[in-house]
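Asker: structure here, sequence nowhere to be found:
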């Protein structure tokens, strides 16, 4: 089915929704997500015609002495998981292109949480630059929530800025808080130890 010929409302209705902390690759089916301070990155290989989308947030709550490591791991994991899955499906890193969205401030907060959106956006740009993946389009920061639709077959991405009403803000805040809480939890100890060398 050629989703690119459909009206955006129909694309949105048929899309697979990606929630905070998740990523997906679809051969044809559109991918959609709703963003607040989180960021979504769409990666696409135009020659292999394969693409995917992730939805992540760097943690706001600190676990201890490994603050920087914890912050980077959540964003790095989301990016690496998507990248590796695309490579397994025939994408080549040299051909990948990116589009990224989010990092908004939709809820009035004070303290360090004010910078979550900015930190997410900066991390995204730095990661893509470090990996040599061009960022073709982006829409970061501002007081908006965003609805993102991505067509993995064509690499087309659509971002709709939305004035955030209280109901939408509460929904986004609830999902982002739930996701942030999982990032703040210390991983459960397992009997098997992994040694990196």
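Answerer: Arrived safely, thanks for sending. The structure displayed is predicted, hence computed values, not measured ones. Numbers count the residues shown, from 1 in each chain.

Asker: contacts, neighbours, all on C-alpha from now
Answerer: Will do.

Asker: pull up the gap between residue 147 and residue 48, please.
Answerer: Between residue 147 and residue 48 the distance, using CA to CA, to the nearest Å, works out to 26 Å.

Asker: select the longest helix from the protein.
Answerer: Assignment by DSSP state H gives helix 67-88 as the longest helix of the chain.

Asker: this is the other structure I want to compare:
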């Protein structure tokens, strides 16, 4: 099933203040933006999680019984060590996956009931050795090693994606972005990649 939508309208005062939460009248939902290196877990029925992915990967995970679910967003596949700061270490896929799953379980979710959908991993960054596809490989390998089945996915390719996720129902709407938005995303991801490497660690919609 495919549908086309105009981009959501974000109030200008929220753009000015960098707010991450806004009311999306198209979906009659409160939208929560999930940025690189972040994750968000909720049991609020009318919350919708939104992110834009290039080479990054997002996992959308929920427990259908408790309706607790969330999303993460990571750029680098894996790292090892002891991490003291969640926001710093969430750049890495293994930490991002563990934190998201553990937070859902801490709110009453059960591992055996987890419904997992994964998106992103496009190769959009020039001069980077297929980091997008490496991220996609990582999330598939991680979930296989943890014996956690994937319910739906849209991975790899070369186009960035916008993802809308409704944890209460498990519904995902995915939009592949046009070239003009592709170029803007590449600039943002390149900037983010440079930032995390130098900082110390402290048009069509598809329904899934």
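Answerer: On my side now, so go ahead. Since the model is a prediction, treat every value here as computed from it, not as a measurement.

Asker: returning to what we had before: ok, residue 147 and residue 48 of structure 1, which is more surrounded?
Answerer: Neighbour count, other CA atoms under 10 Å: between residue 147 of structure 1 and residue 48, residue 147 has more, with 18 against 15.

Asker: could you find the closest non-adjacent residue to the corresponding residue of structure 2 for the more buried one?
Answerer: With the correspondence set by TM-score structural alignment, residue 147 of structure 1 lines up against residue 162 in structure 2. With CA to CA, 6 or more residues apart in numbering as the criterion, residue 162 of structure 2 has its nearest non-adjacent residue at 4.3 Å, and that residue is residue 52.

Asker: what span of structure 2 is stretch 123-135 of structure 1 aligned with?
Answerer: Alignment of stretch 123-135 of structure 1 against structure 2: residues 138-150, by TM-score structural alignment.

Asker: counterpart of stretch 49-57 of structure 1 in structure 2, which residues?
Answerer: Across structure 2, the stretch matching stretch 49-57 of structure 1 (TM-score structural alignment) is residues 67-75.

Asker: which residues sit against the matching stretch?
Answerer: The set of residues external to stretch 67-75 of structure 2 that reach it, using CA atoms under 8 Å, 6 or more residues apart in numbering, is 34-43, 45, 49, 51, 55-63, 90-93, 96-97, 100, 104, 107-109, 135, 165, 167-169, 193.

Asker: ok, the aligned residue in structure 2 for residue 80 of structure 1 to residue 137 of structure 2 distance?
Answerer: Alignment note: residue 80 of structure 1 maps to residue 98 in structure 2; criterion TM-score structural alignment. From residue 98 of structure 2 across to residue 137 of structure 2, the span is 17 Å (CA to CA).

Asker: of these two, who's got more company?
Answerer: For the pair residue 98 of structure 2 and residue 137, the greater number of neighbours falls to residue 137 (15 against 11), based on other CA under 10 Å.

Asker: look up how far residue 115 of structure 2 lies from that one.
Answerer: Taken as CA to CA, the span from residue 137 of structure 2 to residue 115 of structure 2 is 19 Å.
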